[in-house]
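> could you look at this predicted model? Sequence included:
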Amino acid sequence: MRVTGQACPRRRDGQGCAPVNEVVVGAGQNAGPEGYAACSCGRRFPLPPAARRRLDAVAAGCRAVPPATAEPAAARALDSLLERVVRPAEPTSRLSRPGVVPVGAPVLHRPTQPVGVISPGLVRFALHMASVMRAAGGVGLAANQAGAPVRMLAHDLGRIVPQILVDPRVVGSHGTWTYGEGCLSLRVDDATADVVRPKVVTVVATLLDGRVLAVRADEVLARVLQHEVDHLDGIVYVQRLVGAEREAVLASVERAGGDLASLPPRPHGV
């Protein structure tokens, strides 16, 4: 189904609203299963039966992250870690937004570890991440950008899918799409660049309420999820640049006093 008419406030080139994202959220203690399609602006549409069956199968293969009551020792260990490593919201770096770890910090260039359990401290940390992201004017933030080496992300497209995703994984992709990207960890003039990524990705994750999410994301949501999952894998968008554009951004970082030693000498995947 495609809906045309008034231009969508979020899509490019004056396109009308359309159900470009497909979402299934599993049942939980306080909520039943949910399925819908959504435009990039968040407007919702019915989810076609074939898409529902496809995403139900994807969600069935994803194990939900358990609550703290199921694994209390793991929850205590996670909360202790978060208390030690989370970056306060106030300190600033000349290279990043307030409360955000700058490019060059080791935590940003190492793969994060699965969360494993939804603890009280994790929920508090999620609220902290969302607050830092909003204050910085960002559309996404990975946990290691806030100092914690755990696999969780926040985004500002909550009208499409819930804002906090725990242990997200990309399980499928197709197409290509070039889109301009910047980063809250790299507040440097002339650092925004066009990045080529898959246009459509299928992502699975657990929500803070313990339900499993499966989403076939397109356009802006797909771009934001890929950028933040890259962070969780220890990859920054600069690593995906090639040629003259890569050299120009690296030169900008160097002029600003950024540490390039953490960035591999060759583009990611080359």
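Now that the structure is in, tell me what you want to look at.
> going forward, measure contacts between C-alpha atoms and count neighbours the same way
OK.
> what's the neighbour count on Arg134?
15 (other CA atoms under 10 Å).
> next up, a structure to set beside the first:
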Amino acid sequence: MSVLPLLQFPDPRLRLPSQDVTDFDSALTSLAQNLEDTMRAAPGIGITAAHVGVLQRLTVIDLNDGVGVRCFCNPHIVWSSPETAGHTEGSVSMPNVTEEITRPQRVRIRYQDMTGKPQELDADGLLSVCLQHEIDQMDGIFWIYRLSRLKRDRLIKRYQKM
């Protein structure tokens, strides 16, 4: 497969919402495989089609936890826990900078698998964080916009100096 070029912050396409996947075909399978290759090369543990300029609701996640690569089409959060936790986050589209983001500890998502079959998943821990992060990206919310303005401005300045 192929490593695709990544959009880099501040590319305005990173702030655009993605459209639902409607065709569950060989082109989608190829895109998912290319996203996996691109994620590994970045390196990262999660990536969306939006990171490579394809505005479809597809994310690929591999937490190196023995489960393997997970692909989620059209994921949406349908429930989140009231309990929150902070976790260090970053992006393949803004390499070498991270910051702590506070998010719900657990989420339930509805999505479709690569064949289009509806699925539901309860997630906690790192998977919960990754799903929330990638769903934000597909909604056009780049991760740094979850930071306070002061933290975001400092992080952007640090990134620009690199």
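Alright, I've got the coordinates. Treat the numbers as computed from the prediction; the structure is a model and nothing was measured.
> ok, Asp113 of the second structure touching Val60?
No - contact criterion CA atoms under 8 Å: Asp113 of the second structure and Val60 do not qualify, at 11.2 Å.
> are there residues contacting both of those two? Which ones?
71-72 (CA atoms under 8 Å, 6 or more residues apart in numbering).
> from Pro104 of the second structure, how far out is the residue nearest to the spatial centre of the second structure?
Residue closest to the average C-alpha location in the second structure (CA atoms, centre = their mean): Glu134, at 2.2 Å. Note on Glu134 of the second structure: its distance to Pro104 of the second structure, by CA to CA, to the nearest Å, is 14 Å.
> ok, Phe72 of the second structure next?
19 Å.
> how about Asp37 of the second structure?
From Asp37 of the second structure to Pro104 of the second structure the distance is 29 Å (CA to CA).
> tell me which element Ile109 of the second structure falls in.
strand 106-112 (DSSP states H and E).
> so which bit of the first structure is that strand matched to?
Residues 200-206 of the first structure are the counterpart of strand 106-112 of the second structure, counting by TM-score structural alignment.
> list of residues touching the strand holding Ile109 of the second structure?
Against strand 106-112 of the second structure from outside (CA under 8 Å, 6+ apart): 72-81, 83, 118-125, 128.
> I figured Leu208 of the first structure hits Val166, correct?
Yes - proximity of Leu208 of the first structure to Val166 meets the contact threshold set by CA under 8 Å, at 7.1 Å.
> those two: which has the busier surroundings?
Val166 (28 against 21).
> before we move on, what SS does that one have?
Look at Val166 of the first structure: counting by DSSP: H, G, I helix; E, B strand; the rest coil, its state is strand.
> run a quick neighbour tally on the nearest residue to it once chain neighbours are set aside.
Excluding the flanking residues, the one nearest Val166 of the first structure by CA to CA, 6 or more residues apart in numbering is Met152, at 4.5 Å. Look at Met152 of the first structure: counted by other CA under 10 Å, it has 29 neighbours.
> counterpart of Met152 of the first structure in the second structure?
Per TM-score structural alignment, Met152 of the first structure is aligned with Leu58.
> over to Arg110 of the first structure?
Match for Arg110 of the first structure (TM-score structural alignment): Leu16.
> returning to that earlier point: the residue nearest to Val166 of the first structure reaches Ile164, doesn't it?
Yes - with contact defined as CA under 8 Å, Met152 of the first structure reaches Ile164; the gap is 7.3 Å.
> give me the spatial nearest neighbour of Thr59 of the second structure, chain neighbours excluded.
Thr48 (4.2 Å).
> map the one you found onto the first structure.
So, by TM-score structural alignment, Thr48 of the second structure is matched to Ala142.
> before we move on, the earlier item: neighbour count winner among Asp113 and Val60 of the second structure?
Val60 (24 against 18).
> tell me how many other residues crowd Val150 of the first structure.
23.
> distance of it relative to Ala142 of the first structure?
Val150 of the first structure is 9 Å from Ala142 of the first structure, by CA to CA.
> assign a three-state SS to the residue nearest to Gln145 of the first structure when sequence neighbours are not counted, would you?
The shortest distance from Gln145 of the first structure to any non-neighbouring residue, by CA to CA, 6+ apart, is to Val101 (4.9 Å). Three-state assignment for Val101 of the first structure (three-state DSSP): coil.
> my read: Val101 of the first structure touches Ala143, true?
No - using CA under 8 Å, Val101 of the first structure makes no contact with Ala143, being 9.8 Å away.
> residues contacting the equivalent of Cys183 of the first structure over in the second structure?
In the second structure, the residue matched to Cys183 of the first structure (TM-score structural alignment) is Ser91. Counting by CA under 8 Å, 6+ apart, Ser91 of the second structure makes contact with 44, 97-98, 143.
> next, the buried residues of stretch 12-22 of the second structure.
13-18, 21 (16 or more other CA atoms under 10 Å).
> next, the distance between the ends of it.
24 Å.
> residues touching the aligned partner of Gln163 of the first structure in the second structure, list them.
Using TM-score structural alignment, the partner of Gln163 of the first structure in the second structure is Arg70. Counting by CA under 8 Å, 6+ apart, Arg70 of the second structure touches 60-62.
> map those residues onto the first structure and name those still in contact.
Retained in the first structure (both residues aligned by TM-score structural alignment, their matches' CA atoms under 8 Å) from the contacts of Arg70 of the second structure: 60-62.
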